[in-house]
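*Asks:* fold the following for me, if possible:
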Amino acid sequence: MSIHQPRSGHHLGGPARAPISTTLGRFGWAVVLVVGLLLFEVVHAVYRVTGNVRLIPGLLLVGALTPLVATLAGLYGSSLRPRTSGFLLVAVAAVSGVLSISVAALLEYRTQTRLGELPPLTVAVIEESSKLAVPAIVAVAIRARHPLDGLTVGVCSGAGFAVLETLGYSAQQLVTAHDRLPAVDGTLLDRGLFAPATHVAWTGMAVAGLWLALARRTGRAWLTFVALLALAVTLHTAWDALGSVAAALLLSLASVGALTAVGHALARQEPT
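*Replies:* Predicted structure coming up:
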């Protein structure tokens, strides 16, 4: 009598349960979000009781980081799970965030000095272009094999930019507002809710197109990159020009939908 191994996905006594690690990976974004919100509320409550201004940097950091780290956790738990190392992604988020927001601020300052008030299109072009530099260097340095990895790197580049921009706006609120907490809470809430659908999504799709072009080096691939960058700039411009919550929700859905569509299209690409 021969002994046969059970088929994959089943064990003696019924269907196999999903490994705990798989379940945590799938819902890791929710864990990160809940833990981040709890930490934020703890620091918030202690600040209200003590009035200790030294707690404010921690409050801002947790508030700015939580939605974006949850987004990255969701990406890892999705069908588009990246193969890029976690260390590289963290490095891209940190280095690209600092460099891109600095370069964008300098270019916007010089352009505003010459032209006066900046139109939303100019701001969008400057910021979306500045976030491409570090991902382009990474693509050349590691000889990128799959454009889907570029989407992940782009998401991290956009996340780094978004975190620093949120911290900047929050710091501005602290300086200008008399009642600090309500003003800062509003800034963190607004930017936390929409950041994954703005800088993260725009930069993700643009860098995915860039890595595709660098990997294929064909006219069609470069046209795809230009089209995706133009889409990111268009969505960014519309976002800066909007004036209602309904418009923000529609643009958020459009941005996330575009990023998802690009990701699934690139997942079918053959490695080079």
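*Asks:* going forward, measure contacts between C-alpha atoms and count neighbours the same way
*Replies:* Fine.
*Asks:* ok, Ala238 - contacts?
*Replies:* Contacts here follow Cα atoms under 8 Å, 6 or more residues apart in numbering; on that basis Ala238 touches 120, 251.
*Asks:* tell me which residues of the host helix or strand of it are tucked away?
*Replies:* Assessed by DSSP states H and E, Ala238 sits inside helix 219-241. Across helix 219-241, burial judged by 16 or more other Cα atoms under 10 Å covers 221-222, 224-226, 228-239.
*Asks:* how about the nearest residue to the residue nearest to the spatial centre of the chain, chain neighbours excluded?
*Replies:* Central residue of the chain (Cα atoms, centre = their mean): Val200, 2.8 Å from the mean position. Among residues not flanking Val200 along the chain, Gly158 sits closest, at 4.4 Å (Cα to Cα, 6 or more residues apart in numbering).
*Asks:* show me where this structure has helices.
*Replies:* Along the chain, counting by DSSP state H, helices occupy 20-26, 28-50, 56-76, 86-115, 120-130, 133-142, 147-176, 180-194, 199-216, 219-241, 245-267.
*Asks:* which other residues reach the second one?
*Replies:* Under the criterion Cα under 8 Å, 6+ apart, residues 53, 55-56, 58-59, 62-63, 66-67, 69-74, 77 lie in contact with helix 28-50.
*Asks:* now the other sequence, so there's something to compare against:
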Amino acid sequence: GGIFSMVVTLFLYQFVTFSSTSQIFGVLTLKDSLSIGIVEELGKVLIISYFISQLDVHHVLDGILIGAAVGSGFAAFETAGYIYRANAQLVAVAILRGWSAIGGHLVWAAITGGAIMIVKRDHPFKFSQLLDTRFLVFFVLAVLMHAAWDWNITILGSNYLKLILLIGLAWIVVFVLMNAGLKEISHLKQQSHS
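*Replies:* Predicted structure coming up:
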């Protein structure tokens, strides 16, 4: 899933242009960051949707798990690329990517995977379900968190503080989805006993 989502993302990047500030100085504008968030989250969602459809799953927790698997694979390949290009900063990049992985692609994809299942439920997957407001709210939230992650802004002068706050926010959203998934399982359990 990680490889496929990376391939889809690289294809989608063919339709995106970045600002000259980004290309010359490596500084991402808000527009650049939003473009990255949309492209990468969309690439993962398409592959998550494929696996959800093929595995014919029916529960929110299934979607969270599939999303997390795709997101972690994506993150592994992206991190390998960052480390490959890091040169003298290799150790610093590896450490940053390592500790921050708990709140990046894995969690954002888990959010969208769970959101797909909220709209899909027991029905066969259809791409029109991705236009459901219940899915779009979570998808837009994942895109915005991703964009804020990449955007060259800090909180109180610290990029690390920004990342820590975004990790906390992402996990709050995952816990909300996990709670919905556990309630769903509890409801199914009660139905089977009656």
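*Asks:* can you pull the TM-score for these?
*Replies:* TM-score for the superposed chains, counting by TM-score structural alignment, normalised by the length of structure 2: 0.77, backed by 167 aligned residues with a Cα RMSD of 2.3 Å.
*Asks:* re the thing from before, contacting residues for the residue nearest to the centre of structure 1?
*Replies:* The neighbours of Val200 of structure 1, taking Cα under 8 Å, 6+ apart as the test, are 154-159, 162.
*Asks:* check contacts around the aligned partner of Leu177 of structure 2 in structure 1.
*Replies:* Counting by TM-score structural alignment, Leu177 of structure 2 corresponds to Val262 in structure 1. Neighbouring residues of Val262 of structure 1 by Cα under 8 Å, 6+ apart: 205, 208.
*Asks:* if we use 10 Å, what do you get?
*Replies:* Neighbouring residues of Val262 of structure 1 by Cα atoms under 10 Å, 6 or more residues apart in numbering: 148, 151, 204-206, 208-209, 228, 256.
*Asks:* most neighbours among those residues, which one is it?
*Replies:* Gly204 (34 neighbours; other Cα atoms under 10 Å).
*Asks:* which residue in structure 2 aligns with that one?
*Replies:* Using TM-score structural alignment, Gly204 of structure 1 pairs with Ala110 in structure 2.
*Asks:* before we move on, what about Val138 of structure 1?
*Replies:* Match for Val138 of structure 1 (TM-score structural alignment): Phe51.
*Asks:* same thing with Asp149 of structure 1?
*Replies:* So Asp149 of structure 1 corresponds to Asp62, using TM-score structural alignment.
*Asks:* can you list contacts of stretch 118-138 of structure 2?
*Replies:* 45-46, 49-50, 52-54, 56-61, 63, 108, 111-117, 139, 141-142, 144, 173, 177, 180-181.
*Asks:* hmm, 7 Å instead?
*Replies:* Stretch 118-138 of structure 2 has contacts (Cα atoms under 7 Å, 6 or more residues apart in numbering) with 53, 58-60, 111-112, 115-116.
*Asks:* ok, now stretch 52-69 of structure 2?
*Replies:* So stretch 52-69 of structure 2 is contacted by 48, 106-107, 109-114, 116-118, 121-122, 124-125, 178, 181 (Cα under 7 Å, 6+ apart).
*Asks:* go with 6 Å
*Replies:* Contacts of stretch 52-69 of structure 2 with the rest of the structure, by Cα atoms under 6 Å, 6 or more residues apart in numbering, involve 48, 106, 109-110, 113-114, 117, 121-122, 125, 181.
*Asks:* pull the most distant pair out of those.
*Replies:* The distance between the two most remote of those (Cα to Cα) is 24.7 Å, for Leu106 and Asp122.
*Asks:* quick one: buried residues of stretch 5-23 of structure 2?
*Replies:* Using 16+ other Cα under 10 Å as the test for burial, stretch 5-23 of structure 2 gives 5-6, 8-9, 13.
*Asks:* and which of these is nearest to Gln89 of structure 2?
*Replies:* Using Cα to Cα, Met6 is the member of the buried residues of stretch 5-23 of structure 2 that lies nearest Gln89 of structure 2, at 23.8 Å.
*Asks:* counterpart of the closest one in structure 1?
*Replies:* By TM-score structural alignment, Met6 of structure 2 lines up with Ile101 in structure 1.
*Asks:* so how far is Val49 of structure 1 from that match?
*Replies:* Here Ile101 of structure 1 is placed at a distance of 35 Å from Val49 of structure 1 (Cα to Cα, to the nearest Å).
*Asks:* for Ala241 of structure 1, same thing?
*Replies:* 39 Å.
*Asks:* same question, Leu59 of structure 1
*Replies:* In terms of Cα to Cα, Leu59 of structure 1 sits 14 Å off from Val49 of structure 1.
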